[in-house]
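K.L.:
pasting the sequence and the predicted model now:
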Amino acid sequence: MSEKLVVVIGDRLGKGQNVGKGVEAAGGQAVVISGFGADMKLGDEMQKHQAALGISFCGSGGAGAITAQSKYGYQARYGMRSIEEGITAIQEGYQVLGFGFLDSEELGKRLTEELMKLKG
């Protein structure tokens, strides 16, 4: 695969760096949005970077994902709390995943690996 898959990460508290490390470890390109309220910019940044996947983090796991869905029409699943839920969502064709706070390298790595497997 010549071009890396772009994964945009928006965290309500300005985090997401660990997930970004996992994305990169799996061979993807991570774009971590900086600053508080970054989850609300997820759809805008996905459009800007032509991302294959967007990951949103906030307390409920929904605000940024719902905003990206409403503004740009991305298929979003939110309220997730585990890596397995995210993998299932990718397998079902969702482009935006909303989680409660779960800034782990393993999450980024496994989601990116699954996406690459599906994209060939």
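P.N.:
Looks like it arrived, so ask away.

K.L.:
drop to CA atoms for contacts and neighbour counts, all remaining ones
P.N.:
Fine.

K.L.:
what is the helix or strand harbouring G64 packed up against?
P.N.:
In the assignment (DSSP states H and E), G64 maps to helix 63-72. Where contact means 3 or more CA pairs under 8 Å, 6 or more residues apart in numbering; DSSP states H and E, helix 63-72 is packed against helix 42-49, strand 53-57, strand 76-80, strand 96-99.

K.L.:
quick one: list the elements packing against the helix or strand just after the last one.
P.N.:
Proceeding N to C from strand 96-99, the next assigned helix or strand is helix 105-119, under DSSP H and E. For helix 105-119, the packing partners by 3+ CA pairs under 8 Å, 6+ apart come out as helix 17-25, helix 83-91.

K.L.:
could you list the buried residues of helix 105-119?
P.N.:
Under the neighbour-count criterion of 16 or more other CA atoms under 10 Å, helix 105-119 has 105-116 buried.

K.L.:
structure two is appended below for comparative analysis:
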Amino acid sequence: MELDQRGQAQRDLSRTGPPAPMSSDERTAAMLHHLEHEVLAIMDDAGEPFDGVPRAFAEIGWDSLNVVELQYRLQRTLDRDLPPEVFDVDEFHDLAVGLVALISEDEPWPAALRA
């Protein structure tokens, strides 16, 4: 075991390798959690209190401007352009599934979604 300059043990990260691949359900759950976080952040910025976690756009009364703001936020956090068609859904779960489908399983998972 190697010691650092302070005499403390260093972890050998070379043996851990890349993280295990996530299943489709795990990827969707992670995306849904991120999506809910972004939606609640937009609502909070606008001073729109909401008790709980919204499940659908209609539930929170969003219009197209709110959805465009969400699209811009997600493009920034996911580091990719998102086609507007992916937002043509009613439920956040369906949006999460559509967003996951845009990220190839061979691509690195976006940093904003890594736990």
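P.N.:
The structure has been received and is ready for your questions. The model shown is predicted, which means the values in this text are computed figures rather than measured ones.

K.L.:
need the TM-score from the superposition.
P.N.:
After superposition, the two chains reach a TM-score (TM-score structural alignment, normalised by the length of the second structure) of 0.32; 68 aligned residues with a CA RMSD of 4.5 Å.

K.L.:
pipe the buried residues of helix 105-119 of the first structure into TSV and attach distance to H49 of the first structure per row.
P.N.:
Formatted as TSV, the buried residues of helix 105-119 of the first structure follow (distance: CA to CA, whole Å):
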residue	distance to H49 of the first structure
E105	21
E106	23
L107	21
G108	18
K109	19
R110	21
L111	18
T112	16
E113	19
E114	20
L115	17
M116	17
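
K.L.:
rewinding a little: what are the buried residues along the helix holding G64 of the first structure?
P.N.:
63-69.

K.L.:
which one of the residues you listed is nearest to Q17 of the first structure?
P.N.:
Closest approach to Q17 of the first structure among these (CA to CA): G64, at 17.0 Å.

K.L.:
state the distance from the closest one to A25 of the first structure.
P.N.:
Between G64 of the first structure and A25 of the first structure the distance is 25 Å, computed by CA to CA, to the nearest Å.

K.L.:
picking up where we left off before, reformat the helices and strands packed on helix 63-72 of the first structure as JSON lines; add mean neighbour count and distance to I90 of the first structure.
P.N.:
Converted to JSON lines, those look like this (neighbours: other CA atoms under 10 Å; distance: least, CA to CA, whole Å):
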{"stretch": "helix 42-49", "mean neighbour count": "19", "distance to I90 of the first structure": "16"}
{"stretch": "strand 53-57", "mean neighbour count": "28", "distance to I90 of the first structure": "9"}
{"stretch": "strand 76-80", "mean neighbour count": "22", "distance to I90 of the first structure": "9"}
{"stretch": "strand 96-99", "mean neighbour count": "29", "distance to I90 of the first structure": "8"}
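
K.L.:
which of the ones you listed sits closest to N18 of the first structure?
P.N.:
Using CA to CA, the nearest of those to N18 of the first structure is strand 53-57, at 12.4 Å.
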